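>>> sequence and predicted structure, then a few things I'm wondering about:
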Amino acid sequence: MPLGVAAWLVLEIWLLTLVADAAGGLTVLLLLVAGVL
């Protein structure tokens, strides 16, 4: 796995965790689906 991809995944997970603390699980799920698409 390239270092850039690994760094992007870590950043993505960190942002999702922050959003989860602020907004709740449903919003995180929607953002995760939107990120995949």
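Received the coordinates, thanks.

>>> all contacts plus neighbour counts: C-alpha atoms, from now on.
OK.

>>> and D21, how far from A6?
Distance of D21 to A6, computed by CA to CA, to the nearest Å: 23 Å.

>>> I misspoke; the intended subject was L31.
For L31, the distance to A6 - CA to CA - is 19 Å.

>>> want to compare, so here's the second one:
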Amino acid sequence: ATPGAIVVAIICDRGDRYLSTGVFGEEHFSQGAGI
């Protein structure tokens, strides 16, 4: 697997978790969800 794909998977997973706690803003979440 390409490192990029792994990074994207981690970002999407963390992005969803952080959204629940409000650590990241909507901008970060929308970027992760758009991938």
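Thanks, I have the structure now. Note that the structure is predicted; figures quoted are calculated from it, not measured.

>>> okay, L31 and A6 of the first structure: which has more neighbours?
Taking other CA atoms under 10 Å, L31 of the first structure and A6 do not tie; L31 has more neighbours (14 against 11).

>>> report how many residues lie close to G15 of the second structure.
By other CA under 10 Å, 22 other residues sit near G15 of the second structure.

>>> in this structure it contacts F29, no?
Yes. Using CA atoms under 8 Å, G15 of the second structure is in contact with F29, at 5.8 Å.

>>> list residues touching both of these two?
Residues touching both G15 of the second structure and F29 by CA atoms under 8 Å, 6 or more residues apart in numbering: none at all.

>>> and C12 of the second structure, what does it touch?
So, once contact is read as CA under 8 Å, 6+ apart, C12 of the second structure ends up touching 32-33.

>>> tell me which element it is part of?
Assessed by DSSP states H and E, C12 of the second structure sits inside helix 3-21.
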